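K.L.:
The sequence and its predicted three-dimensional model are supplied below.
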Amino acid sequence: MQYLRLLLLPFSCLYGLIGIIRNFAYQNGVFASRRFDVPVISIGNLAIGGAGKSPMAEYIIRLLSKEYRVAVLSRGYGRTTKGYRLVSTDDSTLQAGDEPLQFKKKFPEITVAVCEKRVYGIEQLQDNHDVIILDDAFQHRAVVPGLSLLLFDYTSLDNPFIVLPAGDLREPFMGRERADILVITKSPLTISDEDRKRAIKRVKPFSHQQVFFSYLKYGDCLPLYQGNKMALASLDHSYTVYLLTGIANPKPLLDKLAIAGCEIRHYDYPDHHPFCRKNISKLAVDFSMDAGLRKIIITTEKDVQRLRSVSLHGILEELPVFYIPIQAEIHPFDNECFNSIISKYVKQHL
């Protein structure tokens, strides 16, 4: 499939040229970009989805929220509402989007807002907050963040850095120069110096950029409706896992379950997929027809926000559906320096 996509290279050249012109226009004042006095931290990536932006946003929330009034501002992809909206724990994904709702449910004490126009959103938040985190905003050039984090997925570093549609980049690779910090996400828990050097060489940091490595920490399996918390380590070859995902890159989770030796039956949908009764009914029927004694349905923390829909409750409430929360963690050799940069930036700009 990757080789077939290369046939689309002429269109990628056109797409890339448009991106270069757009960035040039913002860089030279043709299009307006606005800076704010309140500290603004942008988290984004070059590729479409799957780099771990939400776990990284949550990492920074955990780092800052005990000391500062934190707000997270997102576009709210997949919502049917328009304009600026404060997210409530009682919202649905159609009202708020799956990722903003996840932030609010995990950190109810912070402010989470959605708005297509980030400038307007920041205007609404700046007077009552000490720091604003912009989720998935690297290409949103109307705002000039005070600190910009650009994420690269370790598991995808070998993919060619080609823009859409032949590749996966939203803009040309040279756009990484705007970032202050590069974070290579989803790296192995233990990584050799050789592999670190290879990864750093691949992302080609500029002289003003520091590179950090993060990994994913998986929590225990939590029930959606029924059952008790289940240790992820308790899954083994005796289990059949019906894995339901609607995320950009389910490979790290697949690899994690494969290590446990589970038999995996993957129901794979596109990122932010709005699960409907037909999708879930098929899963429920397949699950009920399985004669195995040790079987379980597993999904992601992001997907479970959409599975809580009222229309799906009747299908799922009697099934053993579990989700696995994840956390981004900065590697020990990077942790202190990374935390210091984030905290120092906020402190110095208040």
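P.N.:
Looks like it arrived, so ask away.

K.L.:
all contacts plus neighbour counts: C-alpha atoms, from now on.
P.N.:
Fine.

K.L.:
Show me which positions of the longest helix seen in the chain end up buried.
P.N.:
Using DSSP state H to define each element, the chain has its longest helix at helix 9-27. Along helix 9-27, these residues count as buried under the neighbour rule (16 or more other Cα atoms under 10 Å): Leu9, Ser12, Cys13, Tyr15, Gly16, Gly19, Asn23.

K.L.:
try this one next to it:
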Amino acid sequence: MKFIRIILFPIVPFYYLITWLRNWLFNVGFKSSKSYEFPVICVGNLSTGGTGKTPMIEYLIRLLKDEKSLATLSRGYRRKTDGFILADENANADTIGDEPFQFYRKFNNISVAVDADRQAGISKLRSINPQPEVILLDDAFQHRKVNAGFNILLTAYHNLYFNDIVLPTGNLREPRSGANRADLIVVTKCNKDISEGEKKKITSKLKIKSNQQLFFSYVDYAMDVLSESDSKELSKLPKFTLVTGIANAKPLVDFLVEKGLKFDHLEFSDHYDFRASDIENLESKSLILTTEKDYVRLGDYKSLEGKLYYLPIEIKIDNAVQFNAAVRGFIN
């Protein structure tokens, strides 16, 4: 894969030019972008994935759900349906996608919808009863037809966008200058003990604008693993099989190794669609630990009941009071 990316390097300038030109056309008004009179918050990134958008959406839900009526709107990546769908009791990972289904399972009293056309999705969400007061757009930073009132841009500590180039050789969906559209920039997946000196170094390289704020966050792993009907203490787990279908499993693997846990790792691509042969292989395992995103797909298999658990995570934001105030300030 790396070799293919290297030999495709001559395409990089063309991809850069096309995406830069597209952004310029939106910026100067040749391409239209719809704005809204109610709060629309976009969470996204410049790269192709692995920055922690789902935990950030969940952070915002926890922050705002008791203050405003909320809706999330996602594309529903790799779902087996089309068009607008509002999650209900019949929803699953196939109908709305794994990450939206995770939101639906986890949070009561919010609306969860999917639509590849974000403008149409917002319009349909505002027609439901009760009407959501705030809409959270998941992974919509490049959807320029919607002019979100507030943009939160994520960049992972171990793959900061200033060290990257655009596709197909790099991982950026658009040039680094796209970061100028962000209101808040969050460096995600930092070490818990990141130093002030390191923060200053990153701040300098990111070249934050005067109208932007920069924050740092880390992943906080739970100390218990969960299933639908059971929980186990993480530190007391016997040897298990770790199953991941996420963009970057390294932070999770590193955490489990640091805890001194013994496990084998079955690593799949992001949003992997598990096949019958994969399930048959997993059925032979005595204990399986996975991510919450993978659990919402694997949990449907009755043959894995009693042996399948997931490790919950949350993000913790440095200067959370300031971050929360910035979000609430926009909404209010």
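P.N.:
Done, it's in. Bear in mind that the values here come from a model prediction, so they are computed numbers and not experimental data.

K.L.:
quick one on the thing from earlier: which residues touch the longest helix of structure 1?
P.N.:
With contact meaning Cα atoms under 8 Å, 6 or more residues apart in numbering, helix 9-27 of structure 1 is reached by 31-33, 141-142, 162-167, 171-172.

K.L.:
Could you rerun that using 10 Å?
P.N.:
Residues from elsewhere that reach helix 9-27 of structure 1, judged by Cα atoms under 10 Å, 6 or more residues apart in numbering: 6, 30-33, 139, 141-142, 144, 162-175.

K.L.:
Next: stretch 219-237 of structure 1.
P.N.:
Here stretch 219-237 of structure 1 has contacts from 218, 241, 256-264, 294, 296-301, 304-305, 307-308, 313, 316-327, using Cα under 10 Å, 6+ apart.

K.L.:
Take those residues and keep only those in strands.
P.N.:
Judged by DSSP state E, the subset of the contacts of stretch 219-237 of structure 1 located in strands is 218, 241, 263-264, 296-300, 321-324, 326-327.

K.L.:
Filter the residues you listed down to the buried ones.
P.N.:
Neighbour counting by 16+ other Cα under 10 Å classes 241, 263-264, 296-300, 321-324, 326-327 among these as buried.

K.L.:
Tabulate the residues you listed (a markdown table), appending distance to Pro205 of structure 1.
P.N.:
Rendered in a markdown table, the data for these read as follows (distance: Cα to Cα, whole Å):
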| residue | distance to Pro205 of structure 1 |
| --- | --- |
| Val241 | 40 |
| Glu263 | 40 |
| Ile264 | 38 |
| Ile296 | 43 |
| Ile297 | 41 |
| Ile298 | 37 |
| Thr299 | 35 |
| Thr300 | 32 |
| Val321 | 42 |
| Phe322 | 39 |
| Tyr323 | 36 |
| Ile324 | 33 |
| Ile326 | 27 |
| Gln327 | 25 |
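
K.L.:
Those residues: which two are farthest apart?
P.N.:
Between all members of those, the longest pairwise span (Cα to Cα) is found for Glu263 and Gln327 and amounts to 24.8 Å.

K.L.:
Can you tell me how far the residue mapped onto Leu289 of structure 2 from structure 1 is from Leu312 of structure 1?
P.N.:
Superposed on structure 1 with TM-score structural alignment, Leu289 of structure 2 falls opposite Ile298. From Ile298 of structure 1 across to Leu312 of structure 1, the span is 16 Å (Cα to Cα, to the nearest Å).
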